[in-house]
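Q: fold the following and give me the result.
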Amino acid sequence: MTMEDLAHHIIGIAQEKNLPITNLQLQKVMFFSLKDAIVNHRFSESALMRIYDKPFLVWRYGPVEKDIYDEYRIYGADPIIEPNKSNSDFESLNEKIISLLEEDPFELVQQSHDVTF
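A: Below you'll find the predicted structure:
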């Protein structure tokens, strides 16, 4: 399980639920999903260390994992359409992921500016 695996899972869930997801939105859903995993002890510490294999950078519109951003930047502000599949390893995050996908992405940006751990 890696950040890339988490990103693909989130896109897969969005596609299964017919919810559009942009690169900006993907970044915020990844961030808040990991925060939820940490706060609610959804994974062991060693599993979290494996997942969080690349750090989030602080950008103007909130946290960004650069490699994932670069992978999907071709879509700009349009929804990501390349097929991805959900991953059962991340099933414990599905409820949180779906709720985040249903939020306004710019509200998530604002919330990411205010977040503390």
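Q: please count neighbours and contacts with C-alpha atoms only from this point.
A: Noted.
Q: ok, which stretches of the protein are helices?
A: 3-16, 23-39, 45-51, 66-72, 94-101, 105-114 (DSSP state H).
Q: one more, so I can put them side by side:
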Amino acid sequence: MLMNVMIVEIILFFCKKIKEGGNMNSIQKYRGLAIADYFVKKCIEQNIPVTNMSILKMIYFAHGFSYALRHKPLIKDPFLAWPWGPVEKHTYDCFKKYAANPITSISGETNDELIKIEKDKELCIFLDKFIPLAKASPFVLSDKSHVSGGPWDVTPAFKEIDEKIIQVYFSAKYGNE
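A: Okay, the predicted model is just below:
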């Protein structure tokens, strides 16, 4: 358990410092499922089991850190405040068939976007920093998304989390300027 918490803390700290590694002005907004498919593909390639719950938190954290470090969103779909943390519903629906089991393939719905993502080397460098989160317990990731005063915490249950709240929270906590 301590190792899971350490992995999450290291990734979060590293992402705070990522700006020093390059210029990521090329980031555009993608569907949550396309970012999830990128993570699933990488996890499968690296033999890292990843669950739906973990993928949902990984895309949420990547989206939040995109605001903090690049001052722009990564994902164009809204996140909802569900009981286990922020959820991008279409991504959830695509992978819910796996329940708590590891996801074994990408959705197959985002092939064109996935190609664009993979061609954007700076975006891939950014996204690859989140792959180790798949090694953490999904419940640790859920806890990290439930922090007091955070976007999930201040949003009524099952409602859409306001993008401005995500932007302000991540920028204030992890921003570099």
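Q: about what we covered before: can you redo the helices of the first structure as JSON lines, where the extra columns are distance to Asn84 of the first structure and mean neighbour count?
A: JSON lines is the format used below for the helices of the first structure (distance: least, C-alpha to C-alpha, whole Å; neighbours: other C-alpha atoms under 10 Å):
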{"stretch": "helix 3-16", "distance to Asn84 of the first structure": "5", "mean neighbour count": "21"}
{"stretch": "helix 23-39", "distance to Asn84 of the first structure": "13", "mean neighbour count": "21"}
{"stretch": "helix 45-51", "distance to Asn84 of the first structure": "18", "mean neighbour count": "13"}
{"stretch": "helix 66-72", "distance to Asn84 of the first structure": "12", "mean neighbour count": "14"}
{"stretch": "helix 94-101", "distance to Asn84 of the first structure": "15", "mean neighbour count": "17"}
{"stretch": "helix 105-114", "distance to Asn84 of the first structure": "20", "mean neighbour count": "15"}
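Q: and these: which comes nearest Pro83 of the first structure?
A: helix 3-16 (7.1 Å; C-alpha to C-alpha).
Q: equivalent range in the second structure for the closest one?
A: Using TM-score structural alignment, the residues of the second structure aligned to helix 3-16 of the first structure are 32-45.
Q: tell me roughly how far that stretch lies from the first structure on average.
A: Following superposition, stretch 32-45 of the second structure is found to deviate from the first structure by 1.1 Å on average (mean C-alpha distance after the TM-score superposition for the first structure).
Q: thinking again about what came up before, include distance to Trp59 of the first structure when you put the helices of the first structure into CSV, please.
A: CSV is the format used below for those (distance: least, C-alpha to C-alpha, whole Å):
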stretch, distance to Trp59 of the first structure
helix 3-16, 18
helix 23-39, 11
helix 45-51, 21
helix 66-72, 10
helix 94-101, 20
helix 105-114, 10
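Q: for those helices, which one sits closest to Ser88 of the first structure?
A: helix 3-16 (8.6 Å).
Q: off-centre distance for the match of helix 3-16 of the first structure?
A: Distance of stretch 32-45 of the second structure from its chain centroid, counting by C-alpha atoms, centre = their mean, to the nearest Å, is 10 Å.
Q: and the contacts of that stretch?
A: Stretch 32-45 of the second structure is contacted by residues 49-50, 55-56, 58-59, 75-77, 88, 90-91, 103-107, 110-111, 113-114, 117, 127-128, 131, 134 when judged by C-alpha atoms under 8 Å, 6 or more residues apart in numbering.
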